[in-house]
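Visitor: Structure, please.
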Amino acid sequence: MVRRMITFLAAVSLLLVLSPPAQAAAQAETYVALGDSAAAGPLVPNPVLPDLGCLRSDRNYPRLTAQAIGAATFRDVTCSGADTTDMYQRQNTELGSVPPQLDALSQDTTLVTVHIGGNDVGLTGFIEDCLNLLPPPIGDACNDDYVENGQDTWRVKTDALRPRLTQLVADIRARAPQARIFMVGYATYAPPNGCYPRVPIIRADANYIRATLMYFNRMLAEQAAGAGVGFIDLQTPSVGHDPCTSPGTRWIEPYIPAAPAAPFHPNALGMRNFATVVTAAVTGALAKS
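Guide: Have a look, this model is predicted:
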């Protein structure tokens, strides 16, 4: 009995030596976060130096994720206003220009999250265009403005983004061949039928925003799958935490925020919860690899 116990303990000790725990593996991560304001966290305290023009928060989900996984090295180059062209060229902000985001990648990078595309199709402007202080028949619906020659122009722009995202993943791989790459989707910005007048977007427009954002996120998921990279869904977990919900519950602020955040952007609570989702995704993939 004693001999069997000694043999068992020796085997366990050898297994622990040969198979370090997941946390130890995660600590070796060299993590780079790419993206726009949905990742940067504009107006969520506190702004990060340098690159103040990017309105990058020290409580955004990339930074919280880096802390949660114990990343050995972390570079957050997310920047408010960024689109896919800013991955490759300098981005001009109100407080100066910043380098191309892909410059943050290296041969040693092991983890990349990329949260981009919303500004390519004018996501925030699209939502703000649908604000309507007066309901019909005085106010006008906005969804008709996005139909030309029988086509939904928002969906046309969304589909036009597909090849750029495919190329972006290829370019990330070229610069960071060791990296696990995750494309991150956008959150829930409107519940079914909206909540007029709390958020002054009428029912038809709220449903249009909801449908088009679901289409956009589906496109991101499809492009990620086609490129062989991970996709992190923020839309599903943020259901019930949209701008129509009360302060303390919502993760996305409405047009007039009650918590420090840009309109129709994540607040600090949202960033904490998104970090939980992203951390689970990247550590789960690490355990499977």
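Visitor: drop to CA atoms for contacts and neighbour counts, all remaining ones
Guide: Will do.
Visitor: can you tell me which residues contact residue 120?
Guide: When contacts are counted by CA atoms under 8 Å, 6 or more residues apart in numbering, residue 120 touches 83-84, 161.
Visitor: nearest to residue 231, of those?
Guide: residue 161 (16.3 Å; CA to CA).
Visitor: Assign residue 74 to helix, strand or coil.
Guide: strand (DSSP: H, G, I helix; E, B strand; the rest coil).
Visitor: Pretty sure it sits against residue 66.
Guide: Yes. Using CA atoms under 8 Å, residue 74 is in contact with residue 66, at 6.6 Å.
Visitor: another one to check against the first:
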Amino acid sequence: MGPLARTGMGVALACGVLVTAVSIGQSSDSSDKGHVKEISKGPYVALGDSYTSGPKIPPQTATPAGCDRSGRNYPALVAKELGLKAADFRDVSCSGATIPDLTTPQSTGNGTNPAQLSALNTDTRLVTLGIGGNDIGFSSMITKCVGTGTLFKLAERVTDITDKAPCEEKYTSGGTDKVAQKISTAGARLTRALNEIQRRAPEARVYVVGYPSILPAKGTRCGRGLPIAPGDVTFLREKQQELNTMLGERARAAGATYVDTFTPSAGHDACSPAATRWIEPLKPSSPAAMVHPNERGEQGMATAVLSTVKS
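Guide: Got it, this is the predicted structure:
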């Protein structure tokens, strides 16, 4: 995903503080799978959008600068935990990336990112892929729902809007769920991309990384931090879950492994307290793009990836 106006899921559309995380790299299981040892030799290629790249999380040193790639995003943390050498790790994730950007160059506000799959070859042993949010326009959805929610907040004095979902009405008008249609289209594109990854890197283990919980189960907790009508919070959360479900189904059908970051991020959404949240609200209190993972969130996602790799 890429930051709200530019970096996608940018919004939008991985319990406790996991800064120390479970030290996945120090598994007490003496029977570590052979594939883990093979993966730890690399090369490892990280693909994805801004939820992978980590916009505004320092240090931001990669090129092109427009990809907003952090040296402490989850791919970097995974590579470090696996003990990979710098030469055996390539992070080509980029803010704003969509599935087509995996196979074609992506123009950013500051430079062009080569087609992400060009980083793969027959030597690649590990691939992580976090993408899909920008394909369904989750960023613009959240922006529009925030605007609609603000108007409804002004009306709270005269009416109870707890169950109102004006944004949902917009996206499901005429009996057609426009978001569900986009998720289906993205699913077909993802299958083709996963097949291409397999073709280019036939020896690699591929992990499709889902999106962490962005919104709470109850919209009444968001308040000014993310002024979305409570009913629309429920709607957007359900759509995110539908997106993650699609990612999991398509990953398994293509022989890849799905990484669930939604479950471990429960209670760490953008509306949770600043000290524990993984996702920042409209006005971030930690270095991160709005409605994107902060460093705590990237660490949580790294832990989920490493746990799945080790399983």
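Visitor: if we can go back for a sec, what about residue 74 and residue 66 of structure 1, which has more around it?
Guide: residue 66 (25 against 20; other CA atoms under 10 Å).
Visitor: got the contact list for the more buried one?
Guide: Contacts of residue 66 of structure 1 (CA under 8 Å, 6+ apart): 31, 74.
Visitor: returning to that earlier point: quickly list what's touching both of residue 74 and residue 66 of structure 1.
Guide: Joint contacts of residue 74 of structure 1 and residue 66 (CA under 8 Å, 6+ apart) are residue 31.
Visitor: quick one: the helices in the stretch 51-200 of structure 1?
Guide: In order along the chain, the stretch 51-200 of structure 1 carries the following helices (DSSP state H, counting those that start in this stretch): 61-69, 123-129, 153-160, 162-175.
Visitor: Need those in CSV (columns: distance to residue 260 of structure 1).
Guide: What follows is the helices of the stretch 51-200 of structure 1, written out as CSV (distance: least, CA to CA, whole Å):
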stretch, distance to residue 260 of structure 1
helix 61-69, 15
helix 123-129, 17
helix 153-160, 29
helix 162-175, 31
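Visitor: quick one, which of those is nearest to residue 264 of structure 1?
Guide: Distance to residue 264 of structure 1, taken as CA to CA, is lowest for helix 123-129 among the helices of the stretch 51-200 of structure 1, at 7.2 Å.
Visitor: In structure 2, which residue range corresponds to the closest one?
Guide: Aligned by TM-score structural alignment, helix 123-129 of structure 1 corresponds to residues 138-144 of structure 2.
Visitor: if we can go back for a sec, quickly name whichever of the contacts of residue 120 of structure 1 is closest to residue 47 of structure 1.
Guide: Out of those, the member with the shortest distance to residue 47 of structure 1 (by CA to CA) is residue 83, at 20.5 Å.
Visitor: Translate the closest one into the numbering of structure 2.
Guide: Residue 83 of structure 1 maps onto residue 98 in structure 2, by TM-score structural alignment.
Visitor: List the contacts of the closest residue to residue 140 of structure 1 other than its chain neighbours.
Guide: The shortest distance from residue 140 of structure 1 to any residue other than its chain neighbours is 7.4 Å, reached at residue 132 (CA to CA, 6 or more residues apart in numbering). With CA under 8 Å, 6+ apart as the criterion, the residues that contact residue 132 of structure 1 are 139-141, 200-202.
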